[in-house]
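Participant: Build the 3D model from these lines:
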Amino acid sequence: METTKRPGWDTLGLMVLLVLGIIALAAIPLSGASDSLVFVTITGFSQLVFATLALGFAVRTARLKTLTPRVRRAWLLMLPSYALWPVTIVLYGIFPGQEFPSPPDVLRLLIPPATLIGILSFARIPAAPAERAKLRLDAGLVGVGSAMVLWYLMVSPALADSSVGWRELVPSVIHPLTGAALLFGIGVVLMRGPQAAASRRPLLAIVAATLLILTGDAVRAYTLNSGGPVIPTVLQSSLWTGGVFVLMLAPYVQAWYARRPEASRSGTDLRATPRPPRWPYLTVLPGYALLLITVGIRDPFPAGGLIVGALIVSTLAFARQMVSAQESRRLAVTDGLTGLANRVQLYEALPRALARAGRNGTRVGVLIIDMNGFKQVNDTLGHQAGDQLLIGFGELLRRCVLGSDLVARLGGDEFTVVLPDISDEVQAQAVIRRIRAAMAEPIDVGPTMVQPNASIGMAISAPGELAMDELLHRADLAMYETKNSRNAVRP
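Facilitator: Below is the predicted model of the structure:
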């Protein structure tokens, strides 16, 4: 009974948290001037309550046995960031208005690197060195583009003001650096996604909270550098409070989804080749815009035209790089002859299908298909005819499966089909019957028509099975049994 009631209570708790957050954020602009006691009390109390609840939820989530070990480890690495928030808020109440380096200011500087470590622990990092290098370059582009904006808003005004002392200058420099590093980590996460699908929404909540807090930091620094009030404004306090509130929701949502296996179901197309993200290259646009505003407008001839030309050239270079990256990715996971998936894509897609089947209580079917008589076609009609036979047979297999299934060429005349999220072997047998029926039609190989024939082996994953190699091995053995029986008694 507990497992059936628990999700209902979790949903009710989430609704209560959302209502509390809306009330707190609505109360901030209604509580009077930013220097009033009511405003300071409501803002500080709301942030402390949210930060304390966030720490409690994070500790609970890190201990959930229903999460995978890698996800639990990621939440353990997030705990220092969550623990620093309530301590820092309390210290700001004990040491109000003190200059840098006050105890809360120092602790506040530790939050970004702690958050960066936690965020990166969620990300799915590619195994190939070249892919890791491209990921670092793309994420570095995000960090540099964001740093240009932070330089304009936070660092440059502080350096230009000769009256600014080291107590104001040091945090004005350190905060943008740590902010740019955090944005680098956010870029990695958004481009690669989380290790586990169940962590996608909680991780997006952490990213959103971090962006709200960084925006609040940037607004406050710009306000101070422009001669504004030292006391945080309504906008700054709302951004910070909203950030801490969303940070609190992330571990709660993770636990909420952990008890809902149906929430992790998805109809992901195993054949899809992920496109390289385009948005990282857009992060340089704010930097160019600021450069055009500060330099180009004052000196349009020749500086303005040169800046616009540099922007156009950079845009074309980025577009060219995106086309190359997408083509490289396609070639890396696609068989060059048939256009089917290759072993690389198979070994990426099959573990994901097994993991999703384990969460959803379904199974994965694997067919190993070996063509019969292919060597004779090569020997008698030539390799070009053999290639045409392989291409035609690959198209035959594509026509016999659903859009979410994966058809791959293992090499030579051997193919495989992955059938995700099936209930039993009856569905796999139906695919085999479609393939055998399709082989009744000959394939045009150029000089003549060839009747395709193949031996098919089938294996169905056991409930919760995650061993990809074992599943492929069983399908391979079943294929050889079919081939041997065909050779013993020919139809």
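Participant: Please count neighbours and contacts with C-alpha atoms only from this point.
Facilitator: Noted.
Participant: what comes up buried for stretch 331-344?
Facilitator: Applying a neighbour-count criterion of 16 or more other C-alpha atoms under 10 Å, the buried positions in stretch 331-344 are 332-335, 338-343.
Participant: Let's have the residues you listed in TSV, adding secondary structure.
Facilitator: Listed next are the buried residues of stretch 331-344 as TSV, based on DSSP: H, G, I helix; E, B strand; the rest coil:
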residue	secondary structure
Ala332	helix
Val333	helix
Thr334	strand
Asp335	coil
Thr338	coil
Gly339	coil
Leu340	coil
Ala341	strand
Asn342	coil
Arg343	helix
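Participant: would you turn those residues into a markdown table with distance to Val431?
Facilitator: Rendered in a markdown table, the data for the buried residues of stretch 331-344 read as follows (distance: C-alpha to C-alpha, whole Å):
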| residue | distance to Val431 |
| --- | --- |
| Ala332 | 28 |
| Val333 | 24 |
| Thr334 | 23 |
| Asp335 | 22 |
| Thr338 | 20 |
| Gly339 | 21 |
| Leu340 | 18 |
| Ala341 | 18 |
| Asn342 | 20 |
| Arg343 | 21 |
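Participant: Go through the residues you listed and say which is closest to Met468.
Facilitator: Proximity of the buried residues of stretch 331-344 to Met468 (C-alpha to C-alpha) peaks at Arg343, which lies at 12.6 Å.
Participant: Do you have the strands of the stretch 351-491 of the chain handy? List them.
Facilitator: With DSSP state E, counting those that start in this stretch applied, the stretch 351-491 of the chain shows strands at 363-371, 406-411, 414-422, 443-444, 449-450, 454-460, listed in chain order.
Participant: Give the other helices and strands that the fourth one contacts.
Facilitator: Yep, that's strand 443-444 we're talking about. Secondary-structure packing of strand 443-444 (3 or more C-alpha pairs under 8 Å, 6 or more residues apart in numbering; DSSP states H and E): helix 383-399, strand 449-450.
Participant: if you compare those, which one is most tucked away?
Facilitator: Between the helices and strands packed on strand 443-444, the one whose residues have the most neighbours on average, counting mean count of other C-alpha atoms under 10 Å, is helix 383-399 (a mean of 19).
Participant: okay, the angle between that helix and strand 454-460?
Facilitator: Between the axes of helix 383-399 and strand 454-460, defined by axes from the mean of the first three to the mean of the last three C-alpha atoms, to 10 degrees, the angle is 40 degrees.
Participant: So Cys443 sits against Pro452, correct?
Facilitator: To be clear, residue 443 is Ile; Cys isn't right here. Yes - with the criterion set as C-alpha atoms under 8 Å, Ile443 and Pro452 qualify as a contacting pair; they are 6.9 Å apart.
Participant: which neighbours do those two share?
Facilitator: Between them, Ile443 and Pro452 share the neighbouring residues 389, 393, with contact defined by C-alpha atoms under 8 Å, 6 or more residues apart in numbering.
Participant: next up, for comparison:
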Amino acid sequence: MMLTWFRTGRASAVCVLVCAVLLLVQQAWYFGGWGGPEVVTLISDAAYVPQALVFTVLAARVAGSGRQDPRTRRAWLVITMAFGCQLAAHIAWFTQSHVVHSTSYPSTADYCFLLFSPFMFAGLLMLPGQHRRRRDRQKLALDALIVGAGGFIAIWYLLLGPILNAPGLTMWQRAVTAALPIGDLLLVLATSTAMLRRHQRDTPAPIRLLAGSIALTVTADVSYSWIQLNGGFTGGSWPDLLWLAGCFLLVLAADQQYRRPRHPEPRRRDRSAVFLLPYAASIAAYVLLAVQSSDLPLNPYGGMIFGSAVLTLLVMVRQSHALRDNRELAVTDGLTGLGNRILVTERLAQLARQPIRPGRHTAILLVDLDRFKPINDTFGHEAGDAVLIAAADAMRGVIRDGDLAARLGSDEFAVVLQGLPTREAAGSAAARLLEALRMPVIFGEHVLMVEASIGVALRESRDASGDTLLQQADTALYAAKRAGRARFEYYSDVMDTKAREAELRRAVAQDELVVFFQPIVALATGELKAFEALVRWNHPVRGLLGPGEFIDLAEETGAVVPLGAWVLRAACREAAGWRAGLPGAEPLRLTVNLSPKQVAQADLVTVVEAILTETGFPPDRLTLEITESVVLQPDPLTIGRLQALRDLGIHLAVDDFGTGYSALSYLRRLPVTVLKIDRSFVTGIADDAEARSVCEAVVHLGEAFKLHVVAEGIETAEQAAALLDMGCTTGQGFHFHRPLPPPEAGDLVRRQLGAPGPAALTDRNA
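Facilitator: I've put the predicted structure just below:
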């Protein structure tokens, strides 16, 4: 029941607050000296029990929580056992001091305190850490042993040596007294190991709190043992201040571990104060050795000890320089001397943890040298290296102190700018970089001209990670290259192909698309013959978008396949409704576009047949338009799929004929029945003899292949008359009708075909 109550966040917060109040009350009572030594002792000993109860229950909550990974739960199960020993020890100490008034040593409380150390030692070592190579594990062991050796020297000097020589102790008392500092030494080893093995991420708050608690506890234990050796310990002494503070840190550690997410975001750091532990332990050991040997003769002991200390110190300094050199090698590009990808990743991770402040913008510029590969291929890699070195020098001359320029690989560079006053400052920096990189590079007798394209991404979201910024800058970089190179582009959401693809697929799923219908008419009379289905996107933010805004993206990402199926189904359903409500609409034809990716789908025929069955639209009144890219290189499978569609009665049209590289021989092999003349051939036929001749040749070509010819893009009466003179009888364009939304298309059908009334049309979807 108690553990269930502790699972609530409010309950644990109340418990932490109560423990904090208890700690403050005990400290105030101690320093105030109220009530005399007996009252201070009673309050100090009583304050331990609720704190120990709280941190034991909170630790058990962590061990049984599904929010933690299995390794963490196992480690905290052992830590809970250690906390349970603490709880038992504090209850026993309070009982023997204030209930039975026992003064025996060692007591039950002493044994429970001793059990705390091995359980805590095992639990700390079981905590999961960063995966390491064998060599890294050996280095970690050496660092931990250095800390342990320094701690051993201090404990030997302060406790173990005096304990072995203390008079008046039985063998068992001497062993128990020595066991406490030895247990503390194990805790120092385990704590340093737990902290040192997290070199690639921030040490988690629970481990830092555990380390703080153990540091206070070890200090208090050493003080307790010293007092025991020199007159006997009584409750309410100053070590209680440290023990109680350590207990409160255990409460915080258990609470923070429970709140910690199962998969926290890793954070990289350059260095950490934790790495100073081996050096601090070595220095402390020599200080104690110097104090202990201060009364020894200078010759020979003093000089030897002094020389050993100086020698060790010099080795530490030399090692620190070696570590710094290794660090620079690890984050520096060997050719240009700039930073490398590792340094960029670390810098961006640091910046990602900082809050976004007005007037302090962060930007990353991704720089790619234009036409670098031809230089490498033509003049060799030495010329390419000369260009890269010159580009690096140019970047150094542009960026400010504190900014970072790095080479990511090949001819790609990154520049990290921080503390920019405005967004536009990033563009100004990119423009200066473009100008600096627009330079001649002298290589032997050759002058190599270099330019660059730059993508700019600004950190405008608190949640944007370093990897996200790099991806955004990369997207902007390729946008700059597509726009003509030698320029820079800011990243915007419109460039994000993955996000736009997901948005487009979501639009299909949520019925944000709508089909418009453009009438196809008889040129002589204007009589309605067919409708071409044209898709529009009713975007919730950007309004109604034409196909030019998203069809290319759909083709590029493959989203055009489900989109095309949706358009065919929606158009057939609408046209079937007209046929059902208007007896005169039965001859009306429907034309729908097929993308090349749809034609390449193995299940195309099955999908089309299923849609026709579902909507009830007759296949012999459907025309599917394919592009010239399908006509140009039709493989046997494609021809087979198209023939299967023709066998269903569906007509096939070649759309935008003449705009690509059509192979006329394929028109004979493919089962097409309609040829649509592109609008580019229609423009100008009314007043340009050459344009008229070309268009007339295309019309006669369609007739030669026994294809029905339809003209697109008719905008004037003169164009319609000229096409009619050439023998083209059917067409579409703004001169007759613009694309119409479904209600207006239905009204046109009723007017043209003499429908009985709107009620019949209204019932078509019943």
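Participant: Mind checking the TM-score on these two?
Facilitator: Once superposed, the chains reach a TM-score of 0.73 (TM-score structural alignment, normalised by the length of structure 1), with 463 aligned residues with a C-alpha RMSD of 5.1 Å.
Participant: Go through the strands of the stretch 351-491 of structure 1 and name the closest to Ala128 of structure 1.
Facilitator: Checked against C-alpha to C-alpha, the stretch from these lying closest is strand 406-411, at 20.1 Å.
Participant: what's the mean deviation for the closest one versus structure 2?
Facilitator: After superposition onto structure 2, strand 406-411 of structure 1 sits on average 3.9 Å from its aligned residues (mean C-alpha distance after the TM-score superposition for structure 1).
Participant: so Ser146 of structure 1 makes contact with Leu282?
Facilitator: No - the pair formed by Ser146 of structure 1 and Leu282 falls short of the contact definition of C-alpha under 8 Å, at 10.4 Å.
Participant: between those two, who's got more neighbours?
Facilitator: Ser146 (22 against 14; other C-alpha atoms under 10 Å).
Participant: corresponding residue for that one in structure 2?
Facilitator: When the structures are aligned by TM-score structural alignment, the residue of structure 2 matched to Ser146 of structure 1 is Gly151.
Participant: Now that match: which helix or strand?
Facilitator: Using DSSP states H and E, Gly151 of structure 2 maps to helix 134-155.
Participant: what does Val521 of structure 2 give?
Facilitator: Val521 of structure 2 is located in strand 513-522, with elements delineated by DSSP H and E.
Participant: quick one: that strand aligns where in structure 1?
Facilitator: Counting by TM-score structural alignment, strand 513-522 of structure 2 pairs with no residue of structure 1.
Participant: picking up where we left off before, tell me the most buried of the strands of the stretch 351-491 of structure 1?
Facilitator: For those, ranked by mean neighbour count under the definition mean count of other C-alpha under 10 Å, the leader is strand 363-371 at a mean of 25.
Participant: Next up, the contacts around the most far-flung residue of structure 2 relative to its centre.
Facilitator: For structure 2, the C-alpha lying farthest from the average C-alpha position belongs to Gly168; by C-alpha atoms, centre = their mean, that distance is 65.8 Å. With contact taken as C-alpha under 8 Å, 6+ apart, Gly168 of structure 2 is in contact with no other residue.
Participant: Make sure it is indeed in a strand.
Facilitator: No - per three-state DSSP, Gly168 of structure 2 lies outside any strand segment and is coil.
Participant: Near the residue nearest to Leu389 of structure 1 when sequence neighbours are not counted, how many other residues are there?
Facilitator: Taking C-alpha to C-alpha, 6 or more residues apart in numbering as the measure, Leu389 of structure 1 lies nearest to Val445, with 5.7 Å between them; neighbours along the chain are not counted. A count of nearby residues for Val445 of structure 1, using other C-alpha under 10 Å, gives 19.
Participant: now swap in Val234 of structure 1 and tell me
Facilitator: 18.
Participant: what's the matching residue for it over in structure 2?
Facilitator: Checking with TM-score structural alignment, Val234 of structure 1 has Ser237 as its match.
Participant: got it, and Ala440 of structure 1?
Facilitator: With TM-score structural alignment as the matching criterion, the partner of Ala440 of structure 1 in structure 2 is Glu435.
Participant: Roughly how far does that match sit from Val218 of structure 2?
Facilitator: Shown here: Glu435 of structure 2 relative to Val218 of structure 2, a distance of 63 Å by C-alpha to C-alpha, to the nearest Å.
Participant: Look at those two and report which has more neighbours.
Facilitator: Just comparing Glu435 of structure 2 and Val218: by other C-alpha under 10 Å the higher neighbour count belongs to Val218, 22 against 16.
Participant: Make CSV out of the strands of the stretch 351-491 of structure 1 and add distance to Ala357 of structure 1.
Facilitator: Formatted as CSV, those follow (distance: least, C-alpha to C-alpha, whole Å):
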stretch, distance to Ala357 of structure 1
strand 363-371, 5
strand 406-411, 15
strand 414-422, 6
strand 443-444, 35
strand 449-450, 38
strand 454-460, 11
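Participant: closest one to Gly382 of structure 1 among those strands?
Facilitator: Between Gly382 of structure 1 and the strands of the stretch 351-491 of structure 1, the shortest gap by C-alpha to C-alpha is with strand 449-450, which sits at 12.9 Å.
Participant: Not counting that closest one itself, show me its contacts.
Facilitator: 389, 442-444.
Participant: Repeat that for stretch 389-407 of structure 1.
Facilitator: Among residues not part of stretch 389-407 of structure 1, those counted as contacts by C-alpha under 8 Å, 6+ apart are 267-271, 337-338, 340-341, 346, 409, 413, 415-420, 431, 434-435, 438-439, 443-445, 450, 452.
Participant: in the helix holding Gly151 of structure 2, what's buried?
Facilitator: Per 16+ other C-alpha under 10 Å, helix 134-155 of structure 2 contains these buried residues: 140-141, 143-155.
Participant: and what of stretch 84-99 of structure 1?
Facilitator: Neighbour-count burial for stretch 84-99 of structure 1, counted by 16+ other C-alpha under 10 Å, picks out 84-92.
Participant: And for stretch 302-310 of structure 2?
Facilitator: Within stretch 302-310 of structure 2, the residues that count as buried by 16+ other C-alpha under 10 Å are 302, 305, 309.
Participant: what's the answer for stretch 416-432 of structure 2, then?
Facilitator: For stretch 416-432 of structure 2, by 16+ other C-alpha under 10 Å, it's 416-418, 420, 423, 426-427, 429-430, 432.
Participant: what do you get for stretch 171-183 of structure 1?
Facilitator: Within stretch 171-183 of structure 1, the residues that count as buried by 16+ other C-alpha under 10 Å are 171-173, 175-183.
Participant: does Asp295 of structure 2 count as helix, strand or coil?
Facilitator: Secondary structure of Asp295 of structure 2, per three-state DSSP, is coil.
Participant: Identify the residue of structure 1 aligned to it.
Facilitator: Residue-level alignment of Asp295 of structure 2 against structure 1, with TM-score structural alignment as criterion, gives Ile297.
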